[in-house]
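*Asks:* Compute the structure for the input listed below.
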Amino acid sequence: MEFRRLGRSGLKISEVSYGNWLTHGSQVEEDAARACVAAALDEGVTTFDTADVYAGTRAEEVLGRALKGQRREGLEIFTKVYWPTGPGQNDRGLSRKHIFESVHGSLKRLQTDYVDLYQAHRFDHETPLEETLRAFDDLVRQGKVLYVGVSEWRPEEIERALKIADEMGFDRIVSNQPQYNMLWRVIEPEVVPLCEREGIGQIVWSPIAQGVLTGKYLPGQEAPAGSRATDKEGRGADMIAGFMRDEVLRRVQELRPIAEELGLTMAQLAVAWVLQNPNVSSAIVGASRPEQVRDNVKAAGVKLDADVLKRIDDIVDPLVERDTDKIQSPATRP
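*Replies:* You can find the predicted model right below:
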């Protein structure tokens, strides 16, 4: 495993991190989830990403049990706050009340005294940004949170947060967690240049486009049984739907010869591709089976030369989404 600094902070994290969205507590049984975590640890992964909302808080519980007994100082545990975790009006958003209640719930479920990174899962248009950032800063000062970050924030929202933090003496955000892969590059025009200037690292999710970039989905054919595209209950099918067009699946199959020439699987090529971006601190991979973890982590340390990157671009460019306006948080709390 290779390691990178998280933005300009002193924290080092594994190039490939393990995330349990759409799997732990919902798509796979706990024994399988724990086997995946064990495989990640065996492969040198030290960074684990979750959120209070995943599987209705159950994902944090599963991860907490899976990591129990590990040396806490050797792990980086990340979680998030924003989406609803209960029926009340204050069981969501980034108010001081919800942030404090949410972090205490997360710490209990994760069975830890602190989280290494606490992230605003979306931007809250109903809460003053000063209130959110002060609450985050208080948690840092209390030692319950070591670093703070955001997820899927627009460039102007990140800029506002940095300005307020500097004016009020708060800890700055050190990370952004966006969707990023060969097909979805909405952070490239504005978010990445801003973050490079300001010392913010990207912890990217969906580097294999919900599994589409593995090449297992074939144009004109039914999705394989048990795959994410068939997961209606856990929302996997909804999330992958935008990539499941035949024109996309045909282009993805054209990437296979490149992967084979490099001695990589399709998944390894996709994860390695996002890691070529120097602003990416880590690529989050999820899994329902340990062998998927072992396959994906082999992308760490892989270098793709300029010719390979151009060949990939030539294949996928007509389908790439780069519109920064696709980065959106709900106008009102969900």
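*Asks:* contacts and neighbour counts: CA atoms only from here.
*Replies:* Will do.
*Asks:* Now do the strands in the stretch 201-334 of the chain.
*Replies:* Assigned by DSSP state E, counting those that start in this stretch, the stretch 201-334 of the chain shows strands spanning 201-204, 280-285.
*Asks:* For the comparison step, fold the sequence that follows:
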Amino acid sequence: MEYRRMGKSGLQLSVLSFGSWVTFARQTDDHTNERLMTQAYEAGVNFFDNAEVYSAGLSEEMMGRVLKKLNWDRSSYVLSSKAYFGWKGEDKKPNQHGLSRKHLMEACHEALERLQVEYLDLYYCHRPDANVPMEEVVRTMNTLIQQGKVFYWGTSEWTAAEIMEAHMIAKDLGLEGPAVEQPEYNLFNRRKLEVDYAPIFRNVGMGTTIWSPLASGILTGKYNDGIPEGSRMSLEGYEWLKDRAVVEDKINRIKALGDFANELGVSLPTLSIAWCISNPNVTTAILGATKVDQLTENLKALEVLPLMTEEVKQKIDDIMGTKPVVIRN
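*Replies:* Down below sits the predicted model:
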């Protein structure tokens, strides 16, 4: 396993990590979850990602039960959660979501209880909240750090301007700004990480924990001939993925990328993940898997990483046609 420093922090994350967004949403069997987490941990994965909204809090509970049973040395792994959406679904009251001090403090306490741990290594503001002053967010996240409940705080799907505003306010107050951002990044979604965040990487320094490196499974090639029964896109609540991703042009490009992967002697998923982590501004790519063989295959991306030469990456750009165009004045 390769480990990378999270931005300018001293924290080191495995370049491949394990997330529970869809994994635990489809998996109610603690035994299977235990096998997957154990497999990841034994492969060198040290970062496990979660959030209050995943399966309405049940994902944190399941991961907490597994962690308690496995009883790994707490200092040997990094654990995260996120707050914004709340976990009570449509029944949530006004202060049970968002980034107010009340919700962030209460959500953190609930996450600690569900995960059965004393602290979170990473705690994210899962989305920006225009209804809460940025100073309140910055102060609250620093309060959690000062209380020892959180070690580093971060953002997820914030704009570059919002992240920089948080840093400026934190600097004025003598507090810590966000150390990490969790954006979507894959061969279909590149602009934010490659263009928008470039000044932050250059001037401030920031770690990234990437979600959906396989574009919600599209980059595995399993949707090339339709939507398989039981796949993520066939699940209730994931209909939006069909409209966003399954279009003829994308499928044709994925098929061409699959042919190129075959030429290289690797699988399409491992090529796509290896491409993602070949970006030096990627700290870790979060893997989601519901089967042991699926996780085994995705972890092989580390073996493919050395193949990511500039020539190979240029060929991938030519096939996909998704490299952001930067217009300079």
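*Asks:* about what we covered before: mind giving me a markdown table with the strands of the stretch 201-334 of the first structure and columns for mean neighbour count and distance to Leu107 of the first structure?
*Replies:* What follows is the strands of the stretch 201-334 of the first structure, written out as a markdown table (neighbours: other C-alpha atoms under 10 Å; distance: least, C-alpha to C-alpha, whole Å):
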| stretch | mean neighbour count | distance to Leu107 of the first structure |
| --- | --- | --- |
| strand 201-204 | 27 | 21 |
| strand 280-285 | 27 | 21 |
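*Asks:* The strand or helix carrying Arg34 of the first structure: how far from the chain's middle?
*Replies:* Using DSSP states H and E, Arg34 of the first structure maps to helix 30-42. Offset of helix 30-42 of the first structure from its chain centre (C-alpha atoms, centre = their mean, to the nearest Å): 18 Å.
*Asks:* Now do it against strand 280-285, angle only.
*Replies:* Computed by axes from the mean of the first three to the mean of the last three C-alpha atoms, to 10 degrees, the angle separating helix 30-42 of the first structure from strand 280-285 equals 150 degrees.
*Asks:* picking up where we left off before, can you tell me which of the strands of the stretch 201-334 of the first structure comes nearest to Arg4 of the first structure?
*Replies:* strand 280-285 (5.7 Å; C-alpha to C-alpha).
*Asks:* neighbouring contacts of that closest one?
*Replies:* Contact with strand 280-285 of the first structure is made by 4-7, 13-19, 49, 201-207, 271, 274-275, 293, 296, as judged by C-alpha atoms under 8 Å, 6 or more residues apart in numbering.
*Asks:* Check stretch 39-51 of the second structure too.
*Replies:* For stretch 39-51 of the second structure, the surrounding residues in contact (C-alpha under 8 Å, 6+ apart) are 1, 13-21, 57, 59-60, 76-83, 111, 286, 292, 295.
*Asks:* List the buried residues of it.
*Replies:* Neighbour-count burial for stretch 39-51 of the second structure flags Ala40, Tyr41, Gly44, Val45, Asn46, Phe47, Phe48, Asp49, Asn50, Ala51 (criterion: 16 or more other C-alpha atoms under 10 Å).
*Asks:* How about the fifth one, nearest residue that isn't a chain neighbour?
*Replies:* Nearest residue to Asn46 of the second structure in three dimensions, chain neighbours excluded: Tyr77, at 4.5 Å (C-alpha to C-alpha, 6 or more residues apart in numbering).
*Asks:* which ones are touching the residue nearest the centre of the second structure?
*Replies:* Geometric centre of the second structure, nearest residue: Trp211, 3.0 Å, by C-alpha atoms, centre = their mean. Taking C-alpha under 8 Å, 6+ apart, we find Trp211 of the second structure in contact with Gln182, Pro183, Glu184, Tyr185, Ala285, Ile286, Leu287.
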